[in-house]
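**Q** need a 3D model of the sequence below.
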Amino acid sequence: MRFPFSAVVGHDDLRLALLLNAVHPGVGGVLVRGEKGTAKSTAVRALASLLPLLDVIEGCRFACDPVAPDPSCPDGPHDAASPSATRPARLVELPVGATEDRLVGALDLERALAAGVRAYQPGLLAEAHRGVLYVDEVNLLHDHLVDLLLDAAAMGRAHVERDGVSVSHAARFLLVGTMNPEEGELRPQLLDRFGLTVEVAASRDVGTRAEVVRRGLAFEADPAGFVAAWESADRDVATRIADARARLGAVTLSDRELRRIAGVCAAVDVDGMRADLVIARAAAAHAAWRGADAVQEQDVRVAARLALPHRRRRDPFDEPGIDDKTLDEAMRSAAENLDDEPEPDPPTPDGPGSGSGPDDSADGSAADGSPADDSAADGSAADGPGADGSAADESGAEGSRQGGSRAGSSAPDRSGADGSGADGSGADGSGADGSQVDGSDAGGSRQADDPVGAAVPAPRPLRLASSAARRFRVPGVGEGTPGRRSRARTDTGRVVRSSTTVPRRAADLHLPATLTAAAPHQRSRAAKGAADRFAVHAADLRSAEREGREGNLVLFVVDASGSMAARRRMSAVSGAVLALLRDAYRRRDKVGLVSFRGGSAEVALPPTSSVPAAQARLATLRTGGRTPLAEGLLRARRVLDAERRRDPRRRALLVLLTDGRATVAVREGGDPVADACRAAGLLAADGVHTVVVDCESGPVRLGLAGTVAGHAGGEIVRLDELTAESVAGVVSRAA
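**A** Now for the predicted structure:
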């Protein structure tokens, strides 16, 4: 039994985005971003029960409409005499671990082997047609599945070309994905494929939080009674959805409002034309939802607020979001380009009752055009259903507008180190007392260190050189999480060989090898059975071994000591790490960051799938002090050991950025360089692949980083070979 949609407390933007897609599925779906425990899944599952009943052709696995059946339906052709039935719209959930054949469908292996016929077994896309397809934790879904899913959602059809099967069927559904940004981001080009996005966060208002708990406990104690209490409110919302769907075709979008939409999208500088189309559809759906016959400015503003946040990202590390000030400026800029013709006052028809749906007007008024309940102003939650059966206003002032707390957020402030030498060093790399701080004099000995705790200068945006990118791969073949870095045996990818392992699923069957194995036995088997059949026994089955790419754990170990802290050189190093982080983002890696300086090493960022979090930690990295290289490598070894226990299949890649000048031993009186080499040898014994980025500069180079790389059994790459930009010039000027 599902929690009632009308009983969800707050989350007005989330409920509105879901309802607009229910009114007009062409909007393109909803991506719900938010922290854990914010009722994202609860709201999505509750929506399905509000969708209108469907008329379907009996026996059709693709839910064809009797009035307008799909002419290319694999179960067709259908005609007017085909029997029909009525059923609720389906909510189909796509698990994170789903396979490609489960999503799009595949050859029916049982019928193919038993009856010798080529039959298609539909997948989840077929089941979700005319319903809701829900993907929880969509950011953890394999990239190739996300591509298939969004292509089908955009085209309204699924095309299957695999296992000798060629099928095309209708796949129009309301796509809803939820994600926790802390667990990793979607690629910007995939974000753009979702029509609307909302940011949800738990309310900080005590009354709202108390009401959430009160309703949750009431539902757990008596699910049937709780659902019955909210049945009238949910019925009103369902009726309103049906009315809005019927009205949608008559809603007009004037040229004036169309130009307003184009002006808003141009003002915020979004890429492509998808934003314009989504806003136009969402604005029409919002007008139909509030009972209007024409799109007005308020409809455009609401649609833009939901359609633009995730499309303003110019960089994979940019935070999605659009604040009210930016949106107001875009609306004002768009209005300046319109005609001087006065705009008629928007109609405010009476709705089916405020509170049964979310607060969806542009100015915060209730859905029926009346002012919002004043009780919501202090954030307190309303009571349960009223005597007339309508739901009370549930919105709170705090936390109800999901994007408010995060909209317009940007990368962390990096202004702590400007050109004036805020870190204590001058613009030419000299310290406050005029002493050299980069430690790269002719003899290679270190002079005065940078002030301990100096801020790292803001890194320049750099690109990883293609020649260098090929060197940051783990050798061999792994079995880790699918990604795009190192070779691995995966469930997808190209078939490289067959094995005698029994196939776990139809997609794992290596059909040519199976037939080849069964062929020599056909004469003896024909004598025991039907001579006109090709007999295949269990012992003949062969599995296909596929090879693709995996994502790795990339642990950055950064030397932040005084020898690395010359301002321009550390800026180059930070830019190189940023280039590597971008590469890790594209390859779907897990990343971590260890820094060492002074007398110790610290885990600046525990391994995480959120690559932007690593960028944020890099921006707050402090420099200066001595160089405990051995301690940095030993701390990295402990981090990798802990991660190996959690996820033994994910292979690690350690990227060490240093000039190799160790000055702190593990034990007092020891040899710092020898300790660093021993620590590197321990990493090699653990099977960790290491790439050392040699950051040494100056006319005299000691080659100590190469010595460390040799003991680690890894590769070494020069900093000036790492990025496509001219980092070499930056480093040489810092020397």
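
**Q** drop to CA atoms for contacts and neighbour counts, all remaining ones
**A** Fine.

**Q** report the buried residues of stretch 604-620.
**A** For stretch 604-620, the buried set under the neighbour-count rule, 16 or more other Cα atoms under 10 Å, comprises 604-616, 618-620.

**Q** over to stretch 209-218?
**A** Using 16+ other Cα under 10 Å as the burial criterion, the residues of stretch 209-218 that qualify are Arg209, Glu211, Val212, Arg215, Gly216.

**Q** same question for stretch 308-324.
**A** Buried residues in stretch 308-324 (16+ other Cα under 10 Å): 308-313, 316-317, 319-323.

**Q** what residues does it touch?
**A** Outside stretch 308-324, the residues that touch it by Cα atoms under 8 Å, 6 or more residues apart in numbering are 187-188, 191-192, 196-197, 265, 268-271, 275, 305, 403-404, 406-411, 582, 585, 611-612, 615.

**Q** list buried residues within those residues.
**A** Neighbour-count burial (16+ other Cα under 10 Å) is assigned, among the contacts of stretch 308-324, to 187-188, 191-192, 196-197, 265, 268, 270, 275, 305, 403-404, 406-408, 582, 585, 611-612, 615.

**Q** any idea which residue sits dead centre in this protein?
**A** The centroid of the chain falls nearest to Leu186 when counting by Cα atoms, centre = their mean (2.5 Å).

**Q** one more sequence to fold, the one below, so I can look at both together:
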Amino acid sequence: MPQHYPFSAVLGCETDALDDMGLALVLTTISPEIGGVLVRGEKGTAKSTTVRALAAVLPPIDVYAGDRFSVDPADPAATSPDGPFGTETETIVRPVRLVELPVGATEDRVLGSLHLERALSHGKVEYEPGLLARAHRGILYVDEVNLLHDHLVDLLLDAAAMGQVTVERDGVSVEHAARFVLIGTMNPEEGELRPQLLDRFGLTVEVAAPREPALRAEVVRRRVAYDADPVAFTARYRDTDRALTERVETARERLAKVRLTESALMKIAEVCATFEVDGLRADIVTARTAVAHAAWEGRDEVTRADIRRAALLALPHRRRRNPFDAPGLDEDLLDQILGDDELPPEPPEGPAPDEPPTSPEDNTQDQAQGDGQRDEAADGDSDQAPATDDTPPESDGEPPVTPPAVTESGSTVRATAPYRPRLLKVQGLGEGAAGRRSRALASTGRRVGARRPDGPTGSLHLAETLLAAAGKQSSRGRTTGRVELRNEDLRVAVREGREANLVLFCVDASGSMAARKRMTQVKTAILSLLLDAYRRRDKVGLVTFRGAEATVALPPTHSVDIAAARLDEVPAGGRTPLAEGLLEAARVLTRERMRDPRLRPLLVLVTDGRATGGKDAVARSQQAAEYVAGLGVTTVVIDGESGPLRLGLALRLAELLRAEHLPVAEVSAEALAGTVRSRTQKGAA
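**A** Predicted coordinates for the structure are as follows:
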């Protein structure tokens, strides 16, 4: 049996000194209702190693022998599609499973599907369980969850929240339990999750490699020792892992006994309200996390420290309003809200023995007195009421999210607030990863045909299966009666959906584009298209050209927030090396096509069409344009030329590139719609 790296050997995962990542993983295994953990961090920070080691320290579970759905024998209400099971059924004890979900998994693989071969060979409609069934009462791990298609992420999070899965497809109707701990890891440099999906993860932690040389050396020392002798290294940490297992089991037993007092609940609500998180999921998750933390620490009542740790894990990612916001939480403001004093004890039910009950008249009198005191304070000489310990000053909170102002530093101009752009699509029908931009053959969408299946499961296309078998019935000795079906007759549905694309921006940053108003307009258009690319799950890249050369400002990535930051840094000025810009874009597209032939590119060239860089600049730019056109890449030329006198050079360039020509003022969907309405009205007149 392979030896996994011990959980307690990971730096920061010692039982008595868990860091944020270790604590978040432990708390969500104590109380799976928290909703899972999203771990964000740069590459090489032991994210996957820690998650895979977690399953080994969790207490084992009891299951029925032969039950593919792993229901709990101790739960009389638990049912399994493989059941029913009686008291005579054999039970076994097995470790908790860690089920890994590949980024390229299909919906059939996740939910399960009709087993096609058994349906034909045995004539039975048999359900083949998916990964969610296998993960029941265990851990479902998604590495690079930010690259998983949105509808699969929604499916996972819904299953984790509901605790069950219902499958209604291909003549199959199955419902089974699916309670698991969902853990996702991601590198923010490769793209972000949408804020709506971030909110669905209970806890989020940021991890980074230690900067202290001694800690880095210790990590290397442990890894070298593990690689040299995994068995001996694992044995060294067996006792600490066992102690962690016992502590988790004790915390689970204590969980139901932990009291969440009214004062603690009000403090949680105050924290969430002050940080202006959307919705009430944050309050619920923070409360559950605080209760789990109290159980982990061996307490019977939630304290201020429990709320603080819970808020730091449950709130930072819920403060994002748009994809260009960085997650985070102001800890000073959090401490100010929580205060220095411990939470007051739970008040006794009913009036105290030595205190007479309060009459309605007393309540009215107290309220009037309080109103009078407030009126006196309002009428005082001071223009501002004095700050209290419960009211943090405004300067301590984070400012609301506002669009970047149009500022200029030297020759660098920033974009204004983005708008909704028109949809730019790649021509033809692709087969790339699921997304929301161009037409493609996909696992979801409308049915457009049929094909032979790649595996034992899939979405059966019954009509095409029967048609494939119809012409072979005479050779199989059948002329009347039932149709004889064989495996080679099987056909599954081919569906047309949407794919993600590589959107490569090639931006003219020369002096002819450097006018403040023009560059602001261009950068705002690009920022709007970047935001659109984020929503459509595209990969983006940025090439700029000015002076005498072209530069790859950002190699293709899924991180549009980095692209937006690089866009702000692009200066403008100098000559226009148009040919160099086109050729550099061609080199980037060629490299990406070799890496992933299915990823179809969309080249967005932003320029006014002028070519002034170097000798024979115009001729060389025409040759470069013809070369790019020969690549067969869908190209859009966004014309940055404005003003009453226009040379129309970008339009001629678009003709050489066999590209769509789009004035920068028409990038906005609303502006384009207004132009169409205006032209329609003139034609009608």
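
**Q** so where do the strands sit in the stretch 401-550 of structure 2?
**A** 408-409, 412-413, 434-442, 446-451, 492-499, 502-508, 539-546, 549-557 (DSSP state E, counting those that start in this stretch).

**Q** for the first one, what is the distance to the chain centroid?
**A** I take that to be strand 408-409 of structure 2. Here the centre of strand 408-409 of structure 2 is set off from its chain's centre by 34 Å, with Cα atoms, centre = their mean, to the nearest Å.

**Q** and if you look at the fourth one?
**A** Distance, stretch centre to chain centre, for strand 446-451 of structure 2: 29 Å (Cα atoms, centre = their mean).

**Q** between the buried residues of stretch 604-620 of structure 1, which is nearest Ala712 of structure 1?
**A** Proximity of those to Ala712 of structure 1 (Cα to Cα) peaks at Pro607, which lies at 21.2 Å.

**Q** farthest pair within the buried residues of stretch 308-324 of structure 1?
**A** Greatest spatial distance among those (Cα to Cα): Pro316 and Asp323, at 19.2 Å.

**Q** remind me which helix or strand the residue nearest to the centre of structure 1 belongs to.
**A** Using DSSP states H and E, Leu186 of structure 1 maps to neither a helix nor a strand.

**Q** and it? What does it align with in structure 2?
**A** For Leu186 of structure 1, the aligned position in structure 2 is Leu193, judged by TM-score structural alignment.

**Q** relative to Arg312 of structure 1, how far out is the residue nearest to the centre of structure 1?
**A** Here the distance between Leu186 of structure 1 and Arg312 of structure 1 works out to 14 Å (Cα to Cα, to the nearest Å).

**Q** same check on Val104 of structure 1?
**A** Separation of Val104 of structure 1 from Arg312 of structure 1 (Cα to Cα): 31 Å.

**Q** restricted to helices, list the contacts of stretch 308-324 of structure 1.
**A** Those of the contacts of stretch 308-324 of structure 1 mapping onto helices are Pro188, Leu191, Cys265, Ala275, Arg305, Arg582, Tyr585, Val611, Pro612, Gln615, per DSSP state H.

**Q** surely the fourth one touches Cys265?
**A** Read that as Ala275 of structure 1. Yes: Ala275 of structure 1 sits in contact with Cys265 when judged by Cα atoms under 8 Å, with a separation of 6.9 Å.

**Q** where do the strands of the stretch 101-250 of structure 1 begin and end?
**A** 106-107, 120-121, 132-136, 157-162, 165-170, 174-179, 196-200.

**Q** so the fifth one aligns onto which residues of structure 2?
**A** Counting by TM-score structural alignment, strand 165-170 of structure 1 pairs with residues 172-177 of structure 2.

**Q** mean deviation of the matching stretch from structure 1?
**A** Stretch 172-177 of structure 2, aligned to structure 1 and superposed, deviates on average by 1.1 Å (mean Cα distance after the TM-score superposition for structure 1).

**Q** what residues sit buried inside that stretch?
**A** Using 16+ other Cα under 10 Å as the test for burial, stretch 172-177 of structure 2 gives Val172, Val174, His176, Ala177.

**Q** post-alignment, stretch 586-593 of structure 2 versus structure 1, mean distance?
**A** Comparison of stretch 586-593 of structure 2 with structure 1 after fitting gives an average deviation of 1.6 Å (mean Cα distance after the TM-score superposition for structure 1).

**Q** now for Ala624 of structure 2: what does it line up with in structure 1?
**A** With TM-score structural alignment as the criterion, Ala624 of structure 2 matches Ala679.

**Q** cool, Asn322 of structure 2 as well?
**A** Checking TM-score structural alignment: Asn322 of structure 2 goes with Asp315.

**Q** got a list of what Thr658 of structure 1 touches?
**A** With Cα under 8 Å, 6+ apart, Thr658 of structure 1 has these contacts: Val558, Asp559, Met564, Val692, Val693, Asp694, Cys695, Glu696, Ala705.

**Q** rerun that using 7 Å as the cut-off
**A** Contact analysis of Thr658 of structure 1 by Cα atoms under 7 Å, 6 or more residues apart in numbering lists Val558, Asp559, Val693, Asp694, Cys695, Ala705.

**Q** tell me the one of the residues you listed nearest Arg259 of structure 1?
**A** Of all those, the one with the least separation from Arg259 of structure 1 (Cα to Cα) is Val558, at 51.1 Å.
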